[in-house]
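Chemist: Quick one: sequence and predicted model below, then my questions.
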Amino acid sequence: MAHVANNAPAVGASLASLVRAKAEELAARYAKWRLYRRTLRELSALDNRDLADLGLSRASLRSVAWHAVYDN
């Protein structure tokens, strides 16, 4: 009679770890989105002269905020 070893984790354990990993991923994505919104809000609060001093225009604020947060 042959003996077969089953080293696979229980289905419930792997499902729980999958759900936990997905929840952590969503939390990280939400945190980055909040940082993007905060960065955009702070840049938008600057007046046109301050933006010009930084070499920015109002039209570029979304792009600048996105690159500041997501291009790391």
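Modeler: That came through, no problem.

Chemist: For the rest of this, base every contact and every neighbour count on C-alpha atoms.
Modeler: Will do.

Chemist: Now do the buried residues in stretch 39-55.
Modeler: 39, 40, 43, 51 (16 or more other C-alpha atoms under 10 Å).

Chemist: Second structure follows, compare the two:
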Amino acid sequence: MSATPSPSPSAAVPMPAGAPSWVTADLIAHTLRVWQRYYAEPLKPEDALAMIVGVSKLNRVISEGSGA
């Protein structure tokens, strides 16, 4: 007996407008799952995108500053 696969968690997560091509619906969904517990208000995909892009920028600044 095989189990019916559950829908992808990103299936119901719309991609925010203007998202870079490397940001996927799965990454948005994962970010929402991880961070929602720390916020009283429901997070939106746009919030997740802002977090992802912010971390990307921080990583770039740190990498450039270390001479890497």
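Modeler: That came through fine. Everything numeric here is computed off the predicted structure, so don't read it as measured data.

Chemist: After superposition, what's the TM-score, could you say?
Modeler: Scored against TM-score structural alignment, normalised by the length of the second structure, the superposed chains reach a TM-score of 0.37; 28 aligned residues with a C-alpha RMSD of 1.9 Å.

Chemist: before we move on, back to that, just the ones of the buried residues of stretch 39-55 of the first structure in helices?
Modeler: 39, 40, 43, 51 (DSSP state H).

Chemist: got CSV for those residues, with distance to residue 22 of the first structure too?
Modeler: CSV is the format used below for those (distance: C-alpha to C-alpha, whole Å):
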residue, distance to residue 22 of the first structure
39, 26
40, 27
43, 32
51, 38
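
Chemist: hmm, which two among the buried residues of stretch 39-55 of the first structure are most spread apart?
Modeler: 39 and 51 (13.6 Å; C-alpha to C-alpha).

Chemist: what ranges do the helices span in the first structure?
Modeler: Going by DSSP H, the first structure shows helices at 11-45, 48-53, 61-70.

Chemist: Many thanks, I have nothing further to ask.
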